[in-house]
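S.K.: My questions are about this predicted structure, shown below with the sequence.
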Amino acid sequence: MPSPVMPTSRRADGHTSPAAVSAAGLRKSYGDKTVLDGIDLHIPAGSVFALLGPNGAGKTTTVQILSTLITADGGQAQVAGHDLAADPQAVRAAIGVTGQFSAVDGLITGEENMLLMADLHHLTRAEGRRITTELLARFDLLDAAQKPASTYSGGMKRRLDIAMTLVGHPRIIFLDEPTTGLDPRSRHNMWQIIRELVTGGTTVFLTTQYLEEADQLADRIGVLNNGRIAAEGTAEELKRLIPGGHIRLRFTDPAAYRSAASALRETTRDDEALALHIPSDGSQRELRSLLDWLDAAGIEADELTVHTPDLDDVFFALTGPGNVPNQPKESAR
């Protein structure tokens, strides 16, 4: 059988790269409730795509459709170059799935869980043991390999869950909220595992409730709301969609403050703090222009900080009315 033709996506440099996942007009309803209302996706191979959205937005449904666990009511999709509807078995052979709830069997040991997955993938006994040992070592689980999985911590169970997913050497991994319930240290450890997978060429489709997680890991982010993709782009592109960015200049010299306030337009004054807020998208060009102006005018600010919207602001702005964005984060420059 000839190898499947992978769809391609055009990068910013004009070159094309193979798409690991592509979808057009995916729809899914349960009774009168429309969960997905015609979403489009295009995810390059070897990248991390994060799908954000409030509870009930359709994130898990999207993963279930793309991983062949359920069928879509409409639309088309290809995963690893295979059509979901025409060749679901080939899709299953190319992917791994780690759901919200651990698939680990707590009644058997970590090693036995791994060997069971090897049997399900029809590996020989020798190959199954070799891969089991390699993955247990990779995920720092060798010392606990002979212990019942029920004795593992939450972080250890999630590591074992992903290790089990990797037994079949999947090219694409779907991680549905993989760090839910983990403590901060375990979450950061999981982030490192995901980065290593992508470095090795694996494509990761990630759903998460943690906006920092998407900001840290994802090459591109989609925000799902009311069954539709409300926005998609890099983290920085999404942040620029939301107004509220500004540059804050603070002075200790009242004369310098008054000079800057009278000369700069569209500023918000804080006379008590001797501070000016200047609307800005936080770009390097705008920052350089302001610094050049201050130098030319002979005005020296004692503190300059850039305030930019974060993914919290993006999330609240895009996922429904009545939500108030968090205060913008600031970073001293």
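M.R.: Arrived safely, thanks for sending.
S.K.: make it CA atoms for all contacts and neighbour counts henceforth
M.R.: OK.
S.K.: So which bits of the helix or strand harbouring residue 114 are buried?
M.R.: Here residue 114 sits within helix 110-120, counting by DSSP states H and E. Residues of helix 110-120 classed as buried: 110-118 (neighbour count, 16 or more other Cα atoms under 10 Å).
S.K.: Could you tell me the angle between the helix or strand containing residue 130 and helix 110-120?
M.R.: Secondary structure from DSSP H and E places residue 130 in helix 125-138. Per axes from the mean of the first three to the mean of the last three Cα atoms, to 10 degrees, the angle that helix 125-138 makes with helix 110-120 is 130 degrees.
S.K.: Run through the neighbouring helices and strands of the top helix by length along the chain.
M.R.: Longest helix of the chain, by residue count under DSSP state H: helix 184-199. Applying 3 or more Cα pairs under 8 Å, 6 or more residues apart in numbering; DSSP states H and E, one finds that helix 184-199 makes contact with helix 154-165, strand 203-207, helix 211-217.
S.K.: if you set the cut-off to 6 Å instead, what comes out?
M.R.: Packing contacts for helix 184-199, counted by 3 or more Cα pairs under 6 Å, 6 or more residues apart in numbering; DSSP states H and E, involve no helix or strand.
S.K.: Could you count how many residues lie near residue 188?
M.R.: Neighbourhood size, residue 188 [other Cα atoms under 10 Å]: 15.
S.K.: Okay, one more to line up with it:
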Amino acid sequence: MTTRLYNPFLDFKFDNNTCFLTGKTLNSSDEKIQVFPVWMMRAFELEDKPFKMLDESVRTYKELQLPCSTEAAEAFEKMEMQVEQAMLSGFEAVKALPQEVLFQWVAKILYGVVFNEIQAGIRQSILAGEQMNFSQALVHKFRNLHAMLQSVVVPMEFEHKNPFTIEIFEVDNPENTFLYRDEINTLIFSLRMKNFGIVATLQDNGTNAIYHEEILTLVQDKKLHPIQFEEICARYFYSAYLFNRLPEYTFMETPQKVYVEPMPLNDWTMKPIFDSWTVKTYGQVLENFWKPWGFLLFEIIKDPENPMSFIKGPDGKFLENIPLEKG
């Protein structure tokens, strides 16, 4: 029997009576899972902390939930337990996790935020008596993300290359560090906790890793100061913004599994895959990521040819022993 992937974007079905992942009709409104893992919310006391939505409304972390069938919830629980054990152990265990498992874990959180944002948008448009206006480019990205997330319950193989980039770094974090960021328009995610940091770009077919090859080579096998990890995050978040392609994927369904193949990113325009890097804009992004250390834009881009960096010294080598408090 051929596997069938569920597509909620066909009829824009985002109610609480349908499993968000499989499209199965739910028996009860109690069939829900949390967007953010329960163990993480408890470990860092996040449950009642505010989570700001795109419409400026505020929810708590524990209020972000997903309608989910028992079968899908069990599959997520199995995956989450694997990630929980690794993350509570630390860097080496996280590094050893299969990339696809980490992708599923990150994708569930990002898509979970997207699902809650869409529900909020639908509610607002109903109250305003207007049709919901939704970017087709975002629908395209979210539909692909949702299809790939179904690898939790459907056997799936990513052919030739992964559609995502996930980098894991050892970071000398202060105790009880927890810093989470996402940008759903560009499908990028970062997390800093325990003794590690993660940066994930979910639909770039590995291009961000190539784009940042020089910096990634410099930091390879190094334990990073938090300010160095945040600099990497700033670079990634900015390049995700500069990424000017809308990746296409073919999903070939067979009785055994679904094969996902990324289409080439080169197009007929022959434009570079990334728009031009602007030092001032990058400096503004970096200023935001470096808030705990108080560096201002004018300091960061004082020398526009060589913006401030705590990764690369004037000699081009990796900077050791950063003389700053850990943030």
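M.R.: Perfect, thanks for sending it. Keep in mind it's a predicted model, so treat the numbers as computed, not measured.
S.K.: Assuming the best superposition, what's their TM-score?
M.R.: The pair, once superposed, lands on a TM-score of 0.25 when counted by TM-score structural alignment, normalised by the length of structure 2; 141 aligned residues with a Cα RMSD of 6.6 Å.
S.K.: Tell me where the stretch 101-250 of structure 2 has helices.
M.R.: With helices called from DSSP state H, counting those that start in this stretch, the stretch 101-250 of structure 2 shows them at 136-149, 207-211, 213-219, 226-242.
S.K.: Let's have the ones you listed in TSV, adding mean neighbour count.
M.R.: Formatted as TSV, those follow (neighbours: other Cα atoms under 10 Å):
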stretch	mean neighbour count
helix 136-149	18
helix 207-211	17
helix 213-219	14
helix 226-242	22
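S.K.: Now do residue 63 of structure 1 against residue 292 of structure 1, distance only.
M.R.: Taking Cα to Cα, to the nearest Å as the measure, residue 63 of structure 1 falls 49 Å from residue 292 of structure 1.
S.K.: tally of neighbours for the residue nearest to residue 50 of structure 2 when sequence neighbours are not counted?
M.R.: With Cα to Cα, 6 or more residues apart in numbering as the criterion, residue 50 of structure 2 has its nearest non-adjacent residue at 4.5 Å, and that residue is residue 60. The number of residues packed near residue 60 of structure 2 is 13, by other Cα under 10 Å.
S.K.: now the one 10 residues further on
M.R.: Using other Cα under 10 Å, residue 70 of structure 2 has 15 other residues around it.
S.K.: Contacts for stretch 214-224 of structure 1, please.
M.R.: Outside of stretch 214-224 of structure 1, the residues within contact range by Cα atoms under 6 Å, 6 or more residues apart in numbering are 48-53, 229-235.
S.K.: Select only the buried ones of those residues in ChimeraX?
M.R.: Here is the ChimeraX selection string for the buried members of the contacts of stretch 214-224 of structure 1, based on 16+ other Cα under 10 Å:
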select :48,49,50,51,52,53,229,231,232,234,235
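S.K.: Tell me which of the contacts of stretch 214-224 of structure 1 fall in helices.
M.R.: Filtering the contacts of stretch 214-224 of structure 1 for membership in helices, criterion DSSP H, returns residue 235.
S.K.: Output the contacts of stretch 214-224 of structure 1 as JSON lines; include the columns distance to residue 92 of structure 1.
M.R.: As requested, these are exported to JSON lines (distance: Cα to Cα, whole Å):
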{"residue": "48", "distance to residue 92 of structure 1": "19"}
{"residue": "49", "distance to residue 92 of structure 1": "19"}
{"residue": "50", "distance to residue 92 of structure 1": "21"}
{"residue": "51", "distance to residue 92 of structure 1": "21"}
{"residue": "52", "distance to residue 92 of structure 1": "24"}
{"residue": "53", "distance to residue 92 of structure 1": "26"}
{"residue": "229", "distance to residue 92 of structure 1": "25"}
{"residue": "230", "distance to residue 92 of structure 1": "29"}
{"residue": "231", "distance to residue 92 of structure 1": "29"}
{"residue": "232", "distance to residue 92 of structure 1": "26"}
{"residue": "233", "distance to residue 92 of structure 1": "28"}
{"residue": "234", "distance to residue 92 of structure 1": "28"}
{"residue": "235", "distance to residue 92 of structure 1": "30"}
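S.K.: Farthest-apart pair in the contacts of stretch 214-224 of structure 1, please.
M.R.: Spanning the widest gap among the contacts of stretch 214-224 of structure 1 are 48 and 230, at 18.7 Å by Cα to Cα.
S.K.: about what we covered before: out of the helices of the stretch 101-250 of structure 2, which is closest to residue 198 of structure 2?
M.R.: Among the helices of the stretch 101-250 of structure 2, the nearest to residue 198 of structure 2 by Cα to Cα is helix 226-242 (8.9 Å).
S.K.: Which strands or helices does the top strand by length along structure 1 pack on?
M.R.: Criterion DSSP state E: the longest strand present in structure 1 is strand 16-30. Judged by 3+ Cα pairs under 6 Å, 6+ apart, the packing partners of strand 16-30 of structure 1 are strand 8-10, strand 33-44, strand 74-79.
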